[in-house]
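J.: quick one, structure for this:
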Amino acid sequence: MPGIYKMLDVSGVIIYIGKAKNIRKRVATYFTDSLKDNKTSSMIKLVDSIEFTVTRSELESLILEHNLIKNYKPKYNIIFRDDKSFPFLKIDEKHKFPQLAFYRGTRNNQDSLYGPYPSSSSVRTAINQLQKIFKVRTCDDSYFSNRSRPCLQYQIDRCTAPCVDLISEDDYRKDLSNIKYFLKGKDKKVIKNLINEMDISSANLNYEKAAIIRDQLSKLKDIEAQQIVSLPSGNFDVIALVIKEDKYCISIFTYRRGELIGSRDFINIMPLNFSKEIILKNFLLQFYDNRNPPKELILSDYPSDPLMIQKRLSSISQKKIILKSNVRGKRLKLLELVINHSIQKLSSKQNKYNEGNISLTLLRKELKIDKYNLSIECFDISHTSGNNTIASCIHFNREGLVKSRYKKFNIEDITPGDDYQALYRAVERRFKNAYDDKDLPDLLVLDGGKGQLNKVYDIIKKMNLLAIKLISISKGKNRNSKFDTVYSVHSGYAKKIDLSRNVLYLIQRLRDEAHRFAIKSHRVKQSRSMISSPLQNIQGLGKVRRKDLLKQFGGLQGIRKASIEDISKVKGFSNLLAERVFKYFMDK
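T.: You can find the predicted model right below:
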């Protein structure tokens, strides 16, 4: 019988989930003498019990396996952690004059979404191009409904100003219809429609409108001329998998209307010695779980259960999906290009990994840290004249920077500009909730000199964490990295130490990354603090209600003109609150 099986450790935690046509036979293979794979052997040693679920069909077991892996994230399953959904271009059909907008989220209305695009910048580029040609609006509905005269977009010839009725609904819908054809790759149909419309306008002596359409045609042909003629037409993704030692790289190139609009790479360590077919199966199911796949997927290798996966992807997208591997001509050249790209990416990653390992080995030796799997954390402080102080903490190990373990701390109630106290507070908060040794780094790096090092040493000593090696790095003269100085604690005091060039470079990289993360977090906090509104001064008016009020009236000017009756119609506003808002602006 087909089904899925779950392997659990002694604590009852699921460490592996698998699928099989025959569960009994598949599970038995894990316990045979012929098992030679070290990684599988190490997993089996942890297995305390096995649970299974019988399904009615292989497709059902495939879907169940995928959903369980996504839910439990077992240690020994392949999991692609980049779960950020791809962005789309959205057209809201419900509005009289629909908006052309960027969208990222759940796909509730398939008819109004076009994509997916590989990045937010590619969506914005597409919107920019379409707006230049067809001049549809991109403003929010609240802004649109409160206009009394055309905005700047109309002045620079990027919009036809439907907000003040300078274009009829029928003409606007024609432009929108051409956009939809264009996004579906039907450029020739768009050009044909525009030529017919231009001829009709000329025949009716409407030469001004004919000239506008002529300009649209010219811009469309310019875009077509930018495309590479040798590429095959249509919408498709090219996916290549390359394996080297215990790492693999999956590269995906996204082609829409025969034009490359972006690429993405996934480099990972294989938790088990899986075949290419199994890795591709996991990737396709996870990658397209919340993304709409194109009709054609060109693959370097066929995944395991290709027909089953084809059915699953087809059911997700509500259209037939074709998996291709044995391709020829132009598609073969594209596939070879992506495979070479994946090889280069993996080699580059491996070289960086090897360089990092060499530097870590030297660092362990020079700092006398007797641990192979070394983990490092680095702290930095960022503020503007003592305001909006942020402390950053980054994490680094043998695999490189681990961004999922980055932390940031809002530092308050200290003397403005006191970096010593800010570091003290940040380190104290970082280790206050560290429950076991696994959550502690082996080395702590600080951006600063002797003062910062001595201050943090006090809190490390107070928290009885002296097993953590502590160093700091201060900037050289004129901020020249050649003259950076590293300090360590000896007998309770900060002293200068000499390190090899490779080790110094590694510490500088960590310092610079902590600095980058601190500045980024500080700027976000600072920008939020600078954005203030008079509405914040009104009692009982929280964040949600302020947002609803601004959305209803399009801004403060609209609120000032509103009556108590108008304000009370906004969701969540009582007559008392509406009167309070009205009185506040009347008094002003």
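J.: going forward, measure contacts between C-alpha atoms and count neighbours the same way
T.: Fine.
J.: report the buried residues of the helix or strand encompassing Thr254.
T.: Take DSSP states H and E as the rule and Thr254 turns out to sit in strand 247-256. For strand 247-256, burial by neighbour count (16 or more other Cα atoms under 10 Å) applies to Tyr248, Cys249, Ile250, Ser251, Ile252, Phe253, Thr254, Tyr255, Arg256.
J.: likewise stretch 575-585?
T.: Across stretch 575-585, burial judged by 16+ other Cα under 10 Å covers Leu577, Ala578, Glu579, Arg580, Val581, Phe582.
J.: stretch 501-515 too?
T.: Asn502, Val503, Leu504, Leu506, Ile507, Gln508, Leu510, Arg511, Glu513, Ala514, His515.
J.: which one of these is nearest Gln155?
T.: Ranked by distance to Gln155 (Cα to Cα), those are led by His515 at 42.4 Å.
J.: tabulate the buried residues of strand 247-256 in CSV, adding columns for distance to Asn38.
T.: As requested, these are exported to CSV (distance: Cα to Cα, whole Å):
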residue, distance to Asn38
Tyr248, 18
Cys249, 22
Ile250, 24
Ser251, 28
Ile252, 30
Phe253, 34
Thr254, 37
Tyr255, 40
Arg256, 43
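J.: structure for this one too, so we can compare:
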Amino acid sequence: MTNAVKKRIDGILKTLPNGPGVYRMLDADGGILYVGKARSLKRRVTSYFRGGAHNAKTQALVGQIRDIAITVTHTEAEALILENTLIKSHQPRYNVLLRDDKSYPYIYLSTEQTFPRLTFHRGQARGKGRYFGPFPSATAVRDTLNHLQRVFPVRQCRDSFFRHRTRPCLQYQIGRCTGPCVGLVSESDYAKDVRHVEMFLSGQSTEVIDELIEQMEAASLALNFEHAAQLRDRISSLRRIQERQYVAGAKGDVDVIACRQREHVTCVQIFIIRDGRNLGNRTYFPKAPVGTPVEEVLSQFLARHYLGQEKPPELIINQTLDDTELLEEALSQEAGRRVHIRSKVRGERLRWLGMAERNVEHALSARMATDAVMEERFEALRGLLEMERPINRIECFDISHTQGEATVASCVVFGPNGGAIKDDYRRFNIEGVAGGDDYAAMEQAIRRRYTRVLNESGELPDIVLIDGGKGQLSRAEAVIAELGLEGLRLVSIAKGPRRRAGEEVLLVSDPPATLHPPAESPALHLLQQARDEAHRFAITGHRQRRGKSRSRSVLEDIPGIGARRRQALIKQFGGLKGLKRAGVEDLARVPGISKALAEQIYSHLTG
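T.: Got it, this is the predicted structure:
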């Protein structure tokens, strides 16, 4: 592996997320050498390039890798299904061929019978009824069936066994069946349990859980606490067994397209869905003049990408375009059939679009952190500040508090090779400062940071970046002078009069200067990125510190969440632990919680 390739791979490894997904190892021609899935993409992919013993196959694979592509998924089970699809489609030489789709297990509900049966199924769908899945393993199906039987006593016995019973079996005795074989339950009561099972496996878990919550509250008011506890356990069991399959679901041939723009970089992510299955994704970085709206970039991309090419009957996009009808007409005329372009979707298609948006955000972050982009930005900043020597290290400070409570300062570090150097990040719990005094807090953070650096002979930055205005900058200058540090260039980044991104004002010390870089300046983009990262890191630390010092619910810190909504959230998810595991879609299903508020809750709990 050459130094150039190693440098490229190292840059990719730095940007990998910790969540689940699928990775593809690519050769020099872009061909797929290997497809794998991971619970943590960062840990799994990085393990290939660490020192240590690898078998001969892995050593041969690593020697041919020239690039890595990833797809971020919601769950590891989802990654397993996507991995299988990609291996069958591309048949990479270093993969062992996996079983085909017919061997994936399903849950089968025989809805055509008077007393339907719920059972494990593998193979072709022959019987009349509903099939739920696929599931990643037979164990997952059997565990689901086992837990469902405890909550909804729908029979799971074979039809031949069911037809010849003269007395109830052991399942009835232990409360896992209502005895339909011998007439111990009416058709209507049995149908209610079947309806709940069908709703739950179809993804309507919120409605089922809401009904159980109402029953639990009624039992509690009636002082029937034992029954209320049983219902509470049922609700908890239902949450554990719910396994959403985001990759395989609704039928259809669809391309899902997400477009995002950050600073001067635009990224387009296309997910290819055929017969309801995700066959993979591709990433594009179209070049567009600075200031081109994202909607215009996407419109031109759709025309150039699909005209003259095979196209599915449906395109789902994440932007509302003014010329949607014109694009639909042109694509339909060329295809000889109707081609729909939709931005407002629901259900499975909305989940596909959400996955595409998550992946386009990751691709943008990874692109902006590549060495080439970072080196260009560092060089542009050197030119802007008229510095003679190269800039090798930037340290940025920010302050976070809530009306003076639990003040935390952050220090994040950036370098030209890969951007953020997270191992060097530091936080400071500010003490002995009047609440809300950001100037004194900034002074304390800088003094503590560089006193320790001097005592430990640590690495000093070339630029100290302050999020703030003249007041914060003057305090920083006083500390730097007091410590006798030379060669540090101090810069503060302040929002412009209209407080819009791209209109920031830079205040520079030694020699003093006020700079107004244009919105498209790579130097400004670098400073914005460092400032935003310092802000994120400070807020995270502040929330952690504030949470430890309070006994009140962290939900009280979210605007728009009153007592009634907090109660609904806690009931729906069984407590803060379950709430933190919930996704935006799950939160938005709670009565009174809008999609925007769900995103705010999710960001607050995971930030």
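J.: TM-score for the pair, please.
T.: For this chain pair, the superposition-based TM-score is 0.39 by TM-score structural alignment, normalised by the length of structure 1; 305 aligned residues with a Cα RMSD of 6.3 Å.
J.: before we move on, the earlier item: any idea which of the buried residues of stretch 575-585 of structure 1 is closest to Tyr207 of structure 1?
T.: Checking the buried residues of stretch 575-585 of structure 1 against Tyr207 of structure 1 by Cα to Cα gives Phe582 as the nearest, at 50.8 Å.
J.: tell me which element Ile279 of structure 1 falls in.
T.: helix 276-287.
J.: now Ile480 of structure 2
T.: Assigned by DSSP H and E, Ile480 of structure 2 belongs to helix 470-483.
J.: and that helix, what's buried?
T.: For helix 470-483 of structure 2, burial by neighbour count (16+ other Cα under 10 Å) applies to Lys470, Gln472, Leu473, Ser474, Arg475, Ala476, Glu477, Val479, Ile480.
J.: could I get these in TSV, plus columns for distance to Ile81 of structure 2?
T.: Below are the buried residues of helix 470-483 of structure 2 laid out as TSV (distance: Cα to Cα, whole Å):
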residue	distance to Ile81 of structure 2
Lys470	55
Gln472	53
Leu473	53
Ser474	57
Arg475	56
Ala476	54
Glu477	57
Val479	57
Ile480	56
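J.: tell me the first helix or strand C-terminal of the strand holding Thr254 of structure 1.
T.: strand 259-269.
J.: ok and that next one relative to strand 247-256, angle-wise?
T.: Strand 259-269 of structure 1 runs at 160 degrees relative to strand 247-256, counting by axes from the mean of the first three to the mean of the last three Cα atoms, to 10 degrees.
J.: show me what counts as buried in strand 259-269 of structure 1.
T.: Buried-residue list, strand 259-269 of structure 1, by 16+ other Cα under 10 Å: Glu259, Leu260, Ile261, Ser263, Asp265, Phe266, Ile267, Asn268.
J.: nearest to Leu334 of structure 1, of the buried residues of stretch 501-515 of structure 1?
T.: Glu513 (35.8 Å).
J.: any idea how far Arg24 of structure 1 is from that closest one?
T.: 50 Å (Cα to Cα, to the nearest Å).
J.: what do you get for Val242 of structure 1?
T.: Distance from Val242 of structure 1 to Arg24 of structure 1, by Cα to Cα: 32 Å.
J.: more neighbours: which of those two?
T.: Using other Cα atoms under 10 Å as the criterion, Val242 of structure 1 and Arg24 rank with Val242 on top: 21 against 14.
J.: so what's the more buried one up against?
T.: Shown in contact with Val242 of structure 1 (Cα atoms under 8 Å, 6 or more residues apart in numbering): Tyr248, Cys249, Ile250, Ile339, Ser342, Ile343, Leu346.
J.: which helix or strand contains it?
T.: Element membership for Val242 of structure 1, per DSSP H and E: strand 236-244.
J.: which of the residues in that strand are buried?
T.: Phe236, Asp237, Val238, Ile239, Ala240, Leu241, Val242, Ile243.
J.: OK, contacts around the fourth one?
T.: Applying Cα under 8 Å, 6+ apart to Ile239 of structure 1 gives the contacts Ile250, Ser251, Ile252, Phe253, Leu297, Ile298, Leu299, Ser300, Leu335, Val338.
J.: sec struct for Ile213 of structure 2, please.
T.: At Ile213 of structure 2 the chain is in helix, as set by DSSP: H, G, I helix; E, B strand; the rest coil.
J.: you'd agree it is up against Lys571?
T.: Yes: counting by Cα atoms under 8 Å, Ile213 of structure 2 does reach Lys571; the two are 7.3 Å apart.
J.: between the strand holding Val242 of structure 1 and helix 276-287, how big is the angle?
T.: Relative orientation of strand 236-244 of structure 1 versus helix 276-287 (the same axes, to 10 degrees): 130 degrees.
J.: could you check how far His383 of structure 1 is from Glu579 of structure 1?
T.: Distance of His383 of structure 1 to Glu579 of structure 1, given as Cα to Cα: 41 Å.
J.: ignore the last one, Lys174 of structure 1
T.: Note on Lys174 of structure 1: its distance to Glu579 of structure 1, by Cα to Cα, is 45 Å.
J.: what of Phe517 of structure 1?
T.: From Phe517 of structure 1 across to Glu579 of structure 1, the span is 45 Å (Cα to Cα).
J.: kindly report the same for Ile63 of structure 1.
T.: 55 Å.
J.: repeat that for Pro306 of structure 1.
T.: Using Cα to Cα, Pro306 of structure 1 is found at 65 Å from Glu579 of structure 1.
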